[in-house]
Every structure is written in C-alpha cells, then in structure tokens.
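>>> I would like to see how this sequence folds:
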Amino acid sequence: MPPETPPHATDRLDDDDYPAYTMGRAAEMIGATPGFLRTIGEARLITPLRSEGGHRRYSRYQLRIAARARELVDGGTPIEAACRIVILEDQLEEALRLNEELRGPTPARDGDG
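You can find the predicted model right below:
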C-alpha cells in the first residue's frame, strides 16, 4: 500500500469549517465592516479561530451566519436580537436535520407514487 499523502491546504477550502478567510476578506465577502464582525464575535454569534500571529480567521459556515445577521441588522433588527434570531434559526435547522436523520428513510406505501 502506498503511504497516505497529507492533505494540501487547498484541499481544505471545500471544508465549510476551515478558517480560510481573514477579517478584511470576510467583511468584504458579506458586505460588512470588520467592526461588524468584531461585534458579532463579542456577542458570541461566531467565534473566529486565530492564526499563529493572532489574526482572526473565518470559515464559510461562519460567513453564512454573519451574512444572515447582517441581513437582519440591515432590515432594522437590533444587533443583539439579530444574533439571537440567527442562533435560534441555526439550532432549529440542526434539530430538524437530526430529527430527519433519526427517522431514517420512510418505507414506500402501497398506492404511493
């Protein structure tokens, strides 16, 4: 068997949880300011990872969460409420996914289809 080759950094870019984006790039991608990202970080909506140099790094998943919060804030929702709404939406989505997973496939009934 050939030895396994370690994954390249570019292989991780498909990983939704890989912290690939700097604060500046992340803010640019969601149409926000770095200050907005800091604020939702302080509200514990997202917790960016830190590079070896101490710089914040964001994943695509975190950017989707931040973009949803920005959408709510742009619509007039106070930032604290927007963060809570996004957290609850995320929890609901996860609960629905787990519920579906636990149910498993539904057997076809006679007469369906």
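>>> going by C-alpha atoms from here, please, whenever you check contacts or count neighbours.
OK.
>>> in stretch 75-92, what counts as buried?
Ile79, Ala82, Cys83, Ile85, Val86, Ile87 (16 or more other Cα atoms under 10 Å).
>>> and this one, so I can compare the two:
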Amino acid sequence: MTAEDSFGRLDDDDYPAYTMGRAAEMLGTTQGFLRAIGEARLITPLRSEGGHRRYSRYQLRIAARARELVDRGTPVEAACRIVVLEDQLEEAQRLNAEYRAASVHV
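Modelled structure (predicted):
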C-alpha cells in the first residue's frame, strides 16, 4: 500500500490509523486500559508489520463508551459486555427498521 492509498483511507472508520499511545491519549486513558478491553475481547486491534497495536476510529468509539462506564464504577469486564449488548441491540433495531420498510413496499 502506498502513502497515497493510506491517505485516502483516513476517512474509513475501520482503517487502523492510530497507535496504542495515540489512541490512549485521544481517549484520555492509559495503554493498560486498552490492553484490558482487548483482553476482554471488546476490541481486537490490528497489528502493524512490526507487531504494534493499531486502532480504528470505530474501535476508539467503542473504547470511549467502555471508558465512560468504567469511569462510573462499572468493572471492565461488565462494561465490555454492556457495550457488546448495546451494539447488538442497535444492529437488531436497524435490521427491524429495514424489514418494516421493505414490508411496506411489498
């Protein structure tokens, strides 16, 4: 991938553009927190060729939501489970809306 290709992907929510240090800085948290939510399997960062963790904007949004819950006193494992369930509910609601819209047009 060329530099030009990489630059063009910066608008892609799934492009792993952020290092662990930069991600932690942006979230106002520690690298240890990012490791903890990775161990809880909330997010799985991609790895650079050198083996360093890289995060996408989508992953940072998920991590930010988990951090909000942890800051309110929710244990990390529970916060990760809540975020996963919220994400699943949002997807189910989106699919239901699509099915309802499709059935109206039939």
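>>> quick one: the lengthiest helix in structure 2 to chain centroid distance?
Longest helix of structure 2, by residue count under DSSP state H: helix 76-104. Helix 76-104 of structure 2 sits 15 Å away from the centroid of its parent chain (Cα atoms, centre = their mean, to the nearest Å).
>>> and that helix, what does it pack onto?
For helix 76-104 of structure 2, the elements it packs on are helix 31-39, helix 57-71, judged by 3 or more Cα pairs under 8 Å, 6 or more residues apart in numbering; DSSP states H and E.
>>> deepest of these, which one?
helix 57-71 (a mean of 18; mean count of other Cα atoms under 10 Å).
>>> what residues in structure 1 pair up with it?
Mapped onto structure 1 using TM-score structural alignment, helix 57-71 of structure 2 spans residues 60-74.
>>> re the thing from before, in JSON lines, list the buried residues of stretch 75-92 of structure 1 along with distance to Arg12 of structure 1.
Shown next, in JSON lines, are the buried residues of stretch 75-92 of structure 1 (distance: Cα to Cα, whole Å):
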{"residue": "Ile79", "distance to Arg12 of structure 1": "31"}
{"residue": "Ala82", "distance to Arg12 of structure 1": "30"}
{"residue": "Cys83", "distance to Arg12 of structure 1": "28"}
{"residue": "Ile85", "distance to Arg12 of structure 1": "29"}
{"residue": "Val86", "distance to Arg12 of structure 1": "26"}
{"residue": "Ile87", "distance to Arg12 of structure 1": "25"}
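>>> ok, these vs His55 of structure 1, which is closest?
Closest approach to His55 of structure 1 among these (Cα to Cα): Cys83, at 22.6 Å.
>>> residue in structure 2 paired with that closest one?
Taking TM-score structural alignment, Cys83 of structure 1 has Cys80 as its aligned residue in structure 2.
>>> measure Arg44 of structure 1 to Arg84 of structure 1 for me?
Separation of Arg44 of structure 1 from Arg84 of structure 1 (Cα to Cα, to the nearest Å): 10 Å.
>>> actually, Gly35 of structure 1.
19 Å.
>>> which part of structure 1 matches stretch 13-28 of structure 2?
Counting by TM-score structural alignment, stretch 13-28 of structure 2 sits on residues 16-31 of structure 1.
>>> circling back: what secondary structure does the nearest residue to the match of Cys83 of structure 1 once chain neighbours are set aside sit in?
Nearest non-adjacent residue to Cys80 of structure 2, counting by Cα to Cα, 6 or more residues apart in numbering: Leu42, 5.6 Å away. Per DSSP: H, G, I helix; E, B strand; the rest coil, the local secondary structure of Leu42 of structure 2 is coil.
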